[in-house]
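1. Predicted structure and sequence below. I'll ask about it afterward.
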Amino acid sequence: MPTYDPNNIFAKILRGELPCYKVYEDDKVFAFLDIMPRAPGHTLVLPKAPARNLLDIAPGDLAAVAAAAQKVAKAAMTAFNSDGITVQQFNEGAGGQVVFHLHVHVIPRKAGVPMKPPASEKEKPEILAEQAKALAAALQSG
């Protein structure tokens, strides 16, 4: 299996070298909005540890990502008045992975509304900022 590349885009976001719309952070996990969301509130949850994907992450770091993804999903149900949540996670190119730093997609869903195709449309910064604010507030309240 290929090794972890510390210059991937998510590693740069974690180091503060690239901007993002952060919604959650703790000692092991960082979560931010996808700038090309498949639905409003589409969030990426990733470990701070350098892990290429599910195949090489330490079990404790994976557990922290799973717990944070659940927190984000619960908050997204409230913040976006969602009817459900889609959770996706891809491993290696053949498995659909595009950025090679482990990440979980948490996508709020409305009944009867299809998701946009992956990486199809960049969202406006002001909309992402407002969505990040709403989701971060829902996460803080509980």
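-> Structure's in. What do you need? Keep in mind that this is a model prediction, so the values were computed, not measured.

2. CA only for contacts and neighbour counts going forward, please
-> OK.

3. residue ranges of the strands in this structure, please?
-> In the chain, strands defined by DSSP state E lie at 22-25, 29-33, 43-47, 84-88, 104-109, listed in chain order.

4. quick one, the fourth one and strand 104-109 angle?
-> If I follow you right, that is strand 84-88. Here strand 84-88 runs at 150 degrees with respect to strand 104-109, directions being taken by axes from the mean of the first three to the mean of the last three CA atoms, to 10 degrees.

5. Does Val29 touch Ala51 like I think?
-> No: under the criterion of CA atoms under 8 Å, Val29 lies out of contact with Ala51, with a separation of 11.9 Å.

6. I'd assumed Phe100 was in contact with Arg52.
-> Yes: the pair Arg52 / Phe100 is scored as a contact, 5.1 Å apart, by CA under 8 Å.

7. take the one below as the second:
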Amino acid sequence: MPVPYDPANVFAKILRGEIPNHTIYEDEHTLAFMDIMPQADGHALVIPKTPARNLLDATPEQLAAVVATTQKVARAVKKAFAAPGVLVMQFNEAASGQTVFHLHFHVVPRFEGTELRPHAGGATDHGALAAHAAKIRAALEG
């Protein structure tokens, strides 16, 4: 039996403006913002603005919009942090490691020889997140 979408999840609250975030990109269908528990500086998240638990129940239209934005954000993150690579991750259901049940893609700049930080390592300073968001927004614009 499918589990219903929970409108009380943290990303739904961000979309409703109940929880602040460091937005880097927004359009009619998607929102991209900084992960507050980043695995690397520049770790961003991309979500659809409409309810979907994950890739398994998203509509083709939601997926098309969120993947297009993920590509745009990945290019900007790579440029903003002068990273030789970028990791894009997406989890489906608890057994895969999904902890927020709203479809989302992680975009993480990668450097050889640099380990990722634990994702549950605690929130990062909001000043640093704001600076990283500004860097990515500048890369999106230029």
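-> Sure, I can see it. Quantities reported herein were computed from a predicted structural model and do not represent experimental measurements.

8. so where's the longest helix in structure 2?
-> Selection of the longest helix in structure 2 by residue count, based on DSSP state H, yields helix 60-80.

9. What is the mean deviation of it from its aligned residues in structure 1?
-> Here the mean offset of helix 60-80 of structure 2 against structure 1 after fitting is 0.6 Å, by mean CA distance after the TM-score superposition for structure 1.

10. Might one say that Ile19 of structure 2 is in contact with Ala8?
-> No: between Ile19 of structure 2 and Ala8 there is no contact under CA under 8 Å: 11.4 Å.

11. For the spatially most central residue of structure 1, give me its contacts.
-> The structure's structure 1 has its C-alpha centroid closest to Leu44; by CA atoms, centre = their mean the separation is 0.6 Å. For Leu44 of structure 1, the contact set (CA atoms under 8 Å, 6 or more residues apart in numbering) comprises Ala31, Phe32, Leu33, Asp34, His103, Val104, His105, Val106.

12. And the residues you listed, which of them are buried?
-> Neighbour-count burial (16 or more other CA atoms under 10 Å) applied to those gives Ala31, Phe32, Leu33, Asp34, His103, Val104, His105, Val106.

13. for the contacts of Leu44 of structure 1, which one is nearest Ala76 of structure 1?
-> Within these, distances to Ala76 of structure 1 taken as CA to CA reach their minimum at Val106, with 8.5 Å.

14. so that closest one sits right up against Ala75, yeah?
-> No: the pair Val106 of structure 1 and Ala75 does not pass the contact test of CA under 8 Å, sitting 10.7 Å apart.

15. Please name whichever of the strands of structure 1 is nearest to Lys133 of structure 1.
-> Shortest separation from Lys133 of structure 1 across the strands of structure 1 is recorded for strand 22-25, at 7.3 Å, computed as CA to CA.
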